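# Okay, structure incoming, though there's no sequence with it:
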């Protein structure tokens, strides 16, 4: 597996970073760093994140400047999230402090402060070739397990529209029935009477989905509650409509 190395550094150490970057590229290792590998017009932050995601290793040039850099800290966090092999390249005899102690505690440091630069770069090259990177995490695909509340809400709205349509058709049918031909009147009446049982089935489906979403803490809680409320109001309206004869029983 070929290695791709992201070079993380503080801006005060740009000259040293350029030297390591050029050395790795000249010796068959694909090195990446900002700003060289960010195209004009590209978003800086997303480009760096993409480079780290695609890298097998990250060389962290460790100096007082990098320890004080918030950007280097962000790059380290992204590398840890991506299972990127992190190699601290210690240029100064400086122990990590604060959160750095935690993040760098279990890493093997390359001591570059007590040897010449070429020897340190050669050791870095050997270390990169000798450490096999771990498998990159596979992005989790978004499924439909949390969509129950939204589906329930959509069903509730759909049934509401269906019953409003039934109400309009019922009023129109009552006024127009005397002048309609028998076949058309029968067809409309059949469709009209089929709406309530269909609505009841959809009511049950919406309630089951919404309540399941609430109980299992899946999906949007607000959507589930709105679905239950909307369905309950429609059931009440349906009961009143059926009792008064506006809707068929």
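Happy to help now that I have it. Computed from a predicted structure; not experimentally measured. Numbering: from 1, shown residues only.

# from here on, contacts and neighbour counts on C-alpha atoms
Noted.

# What ranges does this protein have for its strands?
With DSSP state E as the criterion, the chain has strands at 4-8, 30-32, 57-62, 85-90, 110-111.

# how about the ones you listed in CSV, adding mean neighbour count?
Converted to CSV, these look like this (neighbours: other C-alpha atoms under 10 Å):
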stretch, mean neighbour count
strand 4-8, 25
strand 30-32, 21
strand 57-62, 26
strand 85-90, 22
strand 110-111, 18
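
# Can you say which of the ones you listed is nearest to residue 49?
Closest approach to residue 49 among the strands of the chain (C-alpha to C-alpha): strand 4-8, 10.4 Å.

# how distant is the closest one from the center of its chain?
Put simply, strand 4-8 sits 25 Å off its chain's centre (C-alpha atoms, centre = their mean, to the nearest Å).

# Out of the strands of the chain, the one nearest residue 119 is which?
With C-alpha to C-alpha as the criterion, residue 119 lies closest to strand 110-111 of the strands of the chain, at 10.5 Å.

# Need the residues that contact that closest one.
Strand 110-111 is contacted by residues 87-91, 120, 123-124 when judged by C-alpha atoms under 8 Å, 6 or more residues apart in numbering.

# quick one: which of those residues is nearest to residue 204?
Closest approach between the contacts of strand 110-111 and residue 204, by C-alpha to C-alpha: residue 87, at 58.5 Å.

# for the closest one, what are its contacts?
Counting by C-alpha under 8 Å, 6+ apart, residue 87 has contacts 57-60, 107-110.

# And for residue 209?
Neighbouring residues of residue 209 by C-alpha under 8 Å, 6+ apart: 148-149, 151-152.

# ok, and the most crowded of these?
Counting neighbours by other C-alpha atoms under 10 Å, residue 149 comes out on top of those with 31 neighbours.

# Pull the number of nearby residues for the closest residue to it other than its chain neighbours.
Distances taken as C-alpha to C-alpha, 6 or more residues apart in numbering place residue 224 nearest to residue 149, at 4.6 Å, with adjacent residues excluded. Residue 224 is flanked by 27 other residues according to other C-alpha under 10 Å.

# also this one, for the comparison:
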């Protein structure tokens, strides 16, 4: 019953007009006007006819959605009769350009109507204002609190922040997967060259605008996105906010789980390049030193398929380089598919450098063993425990570094 749940407007509609009735109800309730509508407000196990009769007798306004289906419904006629008997205010909302006939014509003869055709949405504000005008002041005040314009603006700003934040996370994930050697700030230009990925990036915004339109059915309000916080769409706020939080969390997890651009790892055994690798450097240790230990490394490089063509630099380095401890690069092998144009240092007498750099036009999509090398310790002293092997890839100003460099001492 209306008094128990503080409802003041009974919505009378034919079953065929239920989508329009739900749209009207959501808009009125978002504006602080509590509505009673079957079957939503019929208590479980209650007699349908009794619940409707009690609701009409208790509510102050009967909102009649008038259409051809409503005109042909005996239930609508009985509800209007009950409203007249209860001295409720009747507000007809015409969904179609037709006139009532029979007893409805008599009952509605002196009632001002609102025409909502050919489109319902433009008349929703007028309908809300009219119902507020005819409701008793005390009844209108006892409904849900009407939100201020500032609250609507705040909700819209929050909703846009949620959507834009998710777009930023999605853009970063796209960058890491397909454009991993392009700076984030260059992504807007690069992604325009990939229509499929640009559409993927646009999906969250399209979905948010579609949700807004479904909530209001009003193109004039679509840009506010306030339906995300249910400011103007009834009781789905928790569902929408929960879904948004899940999307944020999913995007963050996807970013974290994206394979690294560069990974340096210990190889299982001594590096033997084979036919698919080019030996860039031999290992010719001095006869006066004994090899104390040696480790074998592979650098995996992943270059996303959408990275622009150009020169890339792959670098492996001992950090810090332990010259006094006799730790140095030995054999270095390069993947022949790179089209290598330069290797530094190249000659065997330059082992005083604690790094190797390879320049080429890399065009790899999957993780691949790009660079193989051995590191050896020649002297009697122990190498520094702080020495690590790192690797990085560079294109222009963008540098991707191995997140977990391999630590020495050598074994």
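Received it, and whenever you're ready, just let me know what you need. Predicted, not measured: the structure shown is a model, and the values here were computed from it.

# do you know how far the residue nearest to residue 149 of the first structure is from residue 161 of the first structure?
For residue 224 of the first structure, the distance to residue 161 of the first structure equals 19 Å [C-alpha to C-alpha, to the nearest Å].

# Same question for residue 64 of the first structure.
For residue 64 of the first structure, the distance to residue 161 of the first structure - C-alpha to C-alpha - is 66 Å.

# which one of those two has more residues nearby?
residue 64 (17 against 12).

# got a list of what the more buried one touches?
Neighbouring residues of residue 64 of the first structure by C-alpha under 8 Å, 6+ apart: 92, 94.

# which residue in the second structure lines up with it?
Matched to the second structure by TM-score structural alignment, residue 64 of the first structure sits across from residue 68.

# just residue 19 of the first structure next, same as before
Counting by TM-score structural alignment, residue 19 of the first structure lines up with residue 23 in the second structure.

# Just give me the neighbour total for that match.
For residue 23 of the second structure, the neighbour count with other C-alpha under 10 Å is 18.

# Tell me how far it lies from residue 372 of the second structure.
For residue 23 of the second structure, the distance to residue 372 of the second structure - C-alpha to C-alpha - is 65 Å.

# repeat for residue 69 of the second structure
Residue 69 of the second structure is 78 Å from residue 372 of the second structure, by C-alpha to C-alpha.

# So if I had to pick from these two, which one is more boxed in?
residue 372 (28 against 15).

# Report the secondary structure state of that one.
Classification of residue 372 of the second structure by DSSP: H, G, I helix; E, B strand; the rest coil places it in strand.

# In this structure it contacts residue 299, no?
Yes: judged on C-alpha atoms under 8 Å, residue 372 of the second structure makes contact with residue 299 at a distance of 6.4 Å.

# now the top helix by length along the second structure: which residue numbers in the first structure?
Counting residues, the longest helix in the second structure under DSSP state H turns out to be helix 149-178. Per TM-score structural alignment, helix 149-178 of the second structure has no counterpart in the first structure.

# in the first structure, what residues pair with the next helix or strand after that helix?
Sequence-wise, the next helix or strand downstream of helix 149-178 of the second structure (DSSP states H and E) is helix 187-191. Counting by TM-score structural alignment, helix 187-191 of the second structure falls onto no part of the first structure.

# What's the match for residue 90 of the second structure in the first structure?
The pairwise alignment with the first structure assigns residue 90 of the second structure to residue 86, based on TM-score structural alignment.

# who are the neighbours in contact with that match?
57-60, 79-80, 107.

# mind running it again at 7 Å?
In this structure, residue 86 of the first structure makes contact with 57-60, judged by C-alpha atoms under 7 Å, 6 or more residues apart in numbering.

# Could I get the full set of helices for the second structure?
2-5, 18-30, 48-58, 68-71, 74-85, 102-107, 124-134, 137-142, 149-178, 187-191, 195-216, 237-257.

# May I see those helices arranged in CSV, with distance to residue 335 of the second structure as well?
Shown next, in CSV, are the helices of the second structure (distance: least, C-alpha to C-alpha, whole Å):
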stretch, distance to residue 335 of the second structure
helix 2-5, 74
helix 18-30, 63
helix 48-58, 78
helix 68-71, 75
helix 74-85, 80
helix 102-107, 86
helix 124-134, 68
helix 137-142, 76
helix 149-178, 21
helix 187-191, 28
helix 195-216, 30
helix 237-257, 26
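
# Out of these, flag the one nearest residue 401 of the second structure.
helix 149-178 (13.0 Å).

# distance between that closest one and the chain's centre?
Centroid displacement of helix 149-178 of the second structure relative to its chain, using C-alpha atoms, centre = their mean, is 8 Å.

# Okay, residue 120 of the second structure and residue 92 of the second structure: tell me how far apart.
From residue 120 of the second structure to residue 92 of the second structure the distance is 13 Å (C-alpha to C-alpha).
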